[in-house]
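S.K.: Sharing a model that was predicted from the sequence below.
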Amino acid sequence: MRPLSRDSSALVFLLGCATALGPLSTDMYLPSLPVLITLFGTDAAAVQLTLSVFLAGFAVMQLVYGPVSDRYGRRPVLLAGVVIYTLASIGCAFATSIEWLILWRFGQALGACAGVVLGRAIARDLYEGPAAAHALSTMAMVLGLTPAVAPILGGYLHSWFGWQANFYAMATAGALFGLCVLVFLPESNQRRNPLATRIGPMLHNFALLARHAGFRGYVACVAFSYGGMFAFISGSSFTLRTVFGIDETTFGYCFLLIVVGYIAGGFIGVRLTRRLGVDRMLFLGAGLCALGGTSMVLLQLWIWGTGGGHWFSLIGPMMLFTMGVGLTMPQGQAGALQPFPQMAGAAASLMGFIQMTLGAIGGIVVGHALNDTALPLSIAIAAMGLATVLSYLLIVRRQQSTGG
């Protein structure tokens, strides 16, 4: 069988599956998190660390996969990452303590990261300008299907077979995806750089990227919007269970509503980006993030003052926030990568490193701040939403107005 052509929708779908390894790994086992506290005799902060350490591993490998793929090609590096991911997923299923689970989760991240970095880099190799934003928006919609299905499937797998079944499912998905890459994915890097993995040139490339005002602004929008979404991912299972009293399977359907917002944002991006441009769509997405976060805090303050409350007071505003994320991330990624065709891997790596580092730090803070209300989680999400829109207004728009 021949590799897919660049004009094939199936190729964009395959790239979306590459980026989906990350959310599959974070979202499928979310319904099991409260149970792991009792199973391993630990606390919420330690169990939440299985999420934050995953992002930490992701952040570290962002700086590795991009330059390595700039030198050796996207396809072989992606295949190596998928093998690591599949083996580590099996290791997670055999973990006998929270410490071993944390360790194997770190290994899982080392492999899954390849899909996110190289999916974006391959899209940049193949597409330009609005076409790149369109492809990334399409990938975002594919990506959005994973968190829609994963928590629901994870809840049922947990109920039927136990928490380990989720990690066996991840290993199976990794193996099947690796087979598809081996058979269908063409090599997209036609400008291999033999100096890309040398420390000096790597640091020079990262410094060049960091000095670019547009890159900083777009990456800040991506990182803060993702930070708000990851704050919800890391704290929602505990908050919805303890504050609103829902069970594992109901949590999956609550998460589905969140993903509906994300998919809606991605769909709007696909439909309107070519007509309105990257920056207008980015501003719309950032505004929705800020609006969703602030409305969530106001609702939780009202509930805290009056007593009672319903889980939709958290889920409704978060749907608005994730709609903003579905708009913000593809546009921000396209804007950040566009000026750097000869080091797309390095640019994707640095962007992902900043994004995942911020998410990991935010997740740890949220894990330690959780209490018997939804206020800590809501405040964290609102702060990230406001930071997203300020990043656009103070950096991206200012840089555009000065012609920098």
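M.R.: Good, I have the coordinates. Residues are numbered from 1 along each chain as shown.
S.K.: only C-alpha atoms for contact and neighbour calcs from this point on.
M.R.: Will do.
S.K.: what's the host helix or strand of residue 17 packed up against?
M.R.: Residue 17 belongs to helix 9-27 when assigned by DSSP states H and E. With contacts taken as 3 or more C-alpha pairs under 8 Å, 6 or more residues apart in numbering; DSSP states H and E, helix 9-27 sits against helix 98-126, helix 129-161, helix 164-184.
S.K.: here's the one I want to compare it with:
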Amino acid sequence: MSATPQSSASPNISTPEFVAMTACLMALNALAIDVMLPAMSEIGRALNVSNPNDAQFIVVVYMFGFGFSQLVWGPVTDRFGRKRVLTGVLIAYVLFSLGCTLAQDFTSLLIWRFCLGIASGGTRVIATSVVRDLYVGRGMARIMSLVMTVFMVVPILAPMLGQQILYVFHVWQSTFGLLAAGGFAMLIWSFFRLPETRPPEDCTPIDPASVLKAYKTVFETREALGYVLGSGIIFGALFAFVSSSEQIFNDVFKRPDIFVYCFAIPAAALSIANFTNSRIVEKLGQRRISHAAVIGFSFFSLVLLTVVHFFGPNLVVFMALFALIFMNFGFIGPNFNSMAMEPLGRIAGVASGLLGFATTTMAAAIGGFIAHQFNGTLTPVVTGYVGLGLLTLIIVLFTEKGKLFSAGEDAPDKA
């Protein structure tokens, strides 16, 4: 299927601008996580955090707010449309980012971060819902891959931006000021350029019975539920690395000076995989690509664990294998996303919210648990990767009734 719009609400906006805007909306989340990574140790010291591992909660509480809020944003945007809700959440994103700069203790910072996550959850739900409003099947997978290609530029650049801002302003609060500026820029851009993609006649009631019915539909749809759970499990790997990355390069490799550059390598591998996926998915299909990627993710994680166990940590080997792991990860995300969303077009907001909940709250809990086991070695994180890969493979096998690499998406697209 081509990637031409499949909705009567086709936007009066070019595809490149649409992809760029959607990617930047999703990137506000990545920016909120990654830009302050170089400042985590400084924040912990400034706010008198006793256990260095507790600084990871700056990421974890944000992800819980981000994840849980999407269960609410889904029904809200299905009821009131995409654009009005987006305007509100972007205003909140700016205000809560500024609130983080006012925090005088660690507890208040965590509260502001949780609120920021709630606002950011709305941007993620709406971005995914808008794509599903307009595209289905392999076309959606292609657009999401392009979105993720642009989106992944942010994890590459954000830590570098955060580090440079710290060098210029010498205060950790400046990193949150950058978030406010990014949110304001997206508020202006989307307000004037993004059309409403949810026709009024498609808006669904927000009463509890209708919301519960919509969520019941998701849980009763085997394909959707399976790939929602699979996404939640495998995305735990991403958050485990993000939460522990600064400690890995500081404590294991003793190279904090190259942290931002090493952090960019797996992000670049993800971006390459996303772009490659956009070029091949319409020919090969989501299942063939993502199923092979889950196997590849598990295999390279096992290889890395074996190397670490027998030979110890080596920065070059670690980065090479980690790039391969994340390249496989890049072929999983957009394809799992499109397969979960494909049969749920009528309740795209609810479906996007539940998918976002799984891939953030569930993943943050899993990734946060793995990262908190950090003991000065690579073993906890890499062992966690092996377990997550194998568990995801089991979920996929259950979802597909034991049959991998099928061309199930060749069936007629569901609206």
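M.R.: Structure received. The model shown is predicted, which means the values in this text are computed figures rather than measured ones.
S.K.: counting contacts, what elements does the following helix or strand past the helix holding residue 17 of the first structure pack onto?
M.R.: Using DSSP H and E, the helix or strand that follows helix 9-27 of the first structure in sequence is helix 33-40. Packing partners of helix 33-40 of the first structure (3+ C-alpha pairs under 8 Å, 6+ apart): helix 44-72, helix 213-242.
S.K.: Just give me the match in the first structure for residue 35 of the second structure.
M.R.: Under the alignment (TM-score structural alignment), residue 35 of the second structure pairs with residue 28 in the first structure.
S.K.: How many residues are close by that match?
M.R.: 27 (other C-alpha atoms under 10 Å).
S.K.: Out of the helices and strands packed on helix 9-27 of the first structure, flag the one nearest residue 249 of the first structure.
M.R.: helix 129-161 (4.9 Å; C-alpha to C-alpha).
S.K.: Now the closest one: buried residues?
M.R.: Across helix 129-161 of the first structure, burial judged by 16 or more other C-alpha atoms under 10 Å covers 129-158.
S.K.: can you redo the helices and strands packed on helix 33-40 of the first structure as CSV with distance to residue 15 of the first structure and mean neighbour count?
M.R.: Listed next are those as CSV, based on distance: least, C-alpha to C-alpha, whole Å; neighbours: other C-alpha atoms under 10 Å:
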stretch, distance to residue 15 of the first structure, mean neighbour count
helix 44-72, 15, 24
helix 213-242, 19, 25
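S.K.: Can I get those helices in TSV including distance to residue 356 of the first structure?
M.R.: Converted to TSV, these look like this (distance: least, C-alpha to C-alpha, whole Å):
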stretch	distance to residue 356 of the first structure
helix 44-72	5
helix 213-242	7
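S.K.: Of the ones you listed, which is nearest residue 8 of the first structure?
M.R.: Per C-alpha to C-alpha, nearest to residue 8 of the first structure of those: helix 44-72, 22.5 Å.
S.K.: Average offset of the closest one relative to the second structure?
M.R.: Following superposition, helix 44-72 of the first structure is found to deviate from the second structure by 1.0 Å on average (mean C-alpha distance after the TM-score superposition for the first structure).
S.K.: swap in stretch 98-115 of the first structure?
M.R.: Mean for stretch 98-115 of the first structure is 1.0 Å (mean C-alpha distance after the TM-score superposition for the first structure).
S.K.: what's that stretch aligned against in the second structure?
M.R.: Counting by TM-score structural alignment, stretch 98-115 of the first structure sits on residues 106-123 of the second structure.
S.K.: starting at the chain centroid, how far to the matching stretch?
M.R.: Chain-centre distance of stretch 106-123 of the second structure: 16 Å, with C-alpha atoms, centre = their mean, to the nearest Å.
S.K.: go on, stretch 6-26 of the first structure?
M.R.: 13 Å.
S.K.: Could you list the residues in contact with the match of stretch 98-115 of the first structure?
M.R.: Under the criterion C-alpha atoms under 8 Å, 6 or more residues apart in numbering, residues 25-26, 28-29, 44, 47-49, 57-58, 61-70, 73, 85-86, 89-90, 92-93, 96-97, 99-100, 103, 356 lie in contact with stretch 106-123 of the second structure.
S.K.: Relative to residue 345 of the first structure, which of the helices and strands packed on helix 9-27 of the first structure is closest?
M.R.: helix 98-126 (5.4 Å).
S.K.: Which of the residues in the closest one are classified as buried?
M.R.: By neighbour count on 16+ other C-alpha under 10 Å, the buried set for helix 98-126 of the first structure is 98, 101-125.
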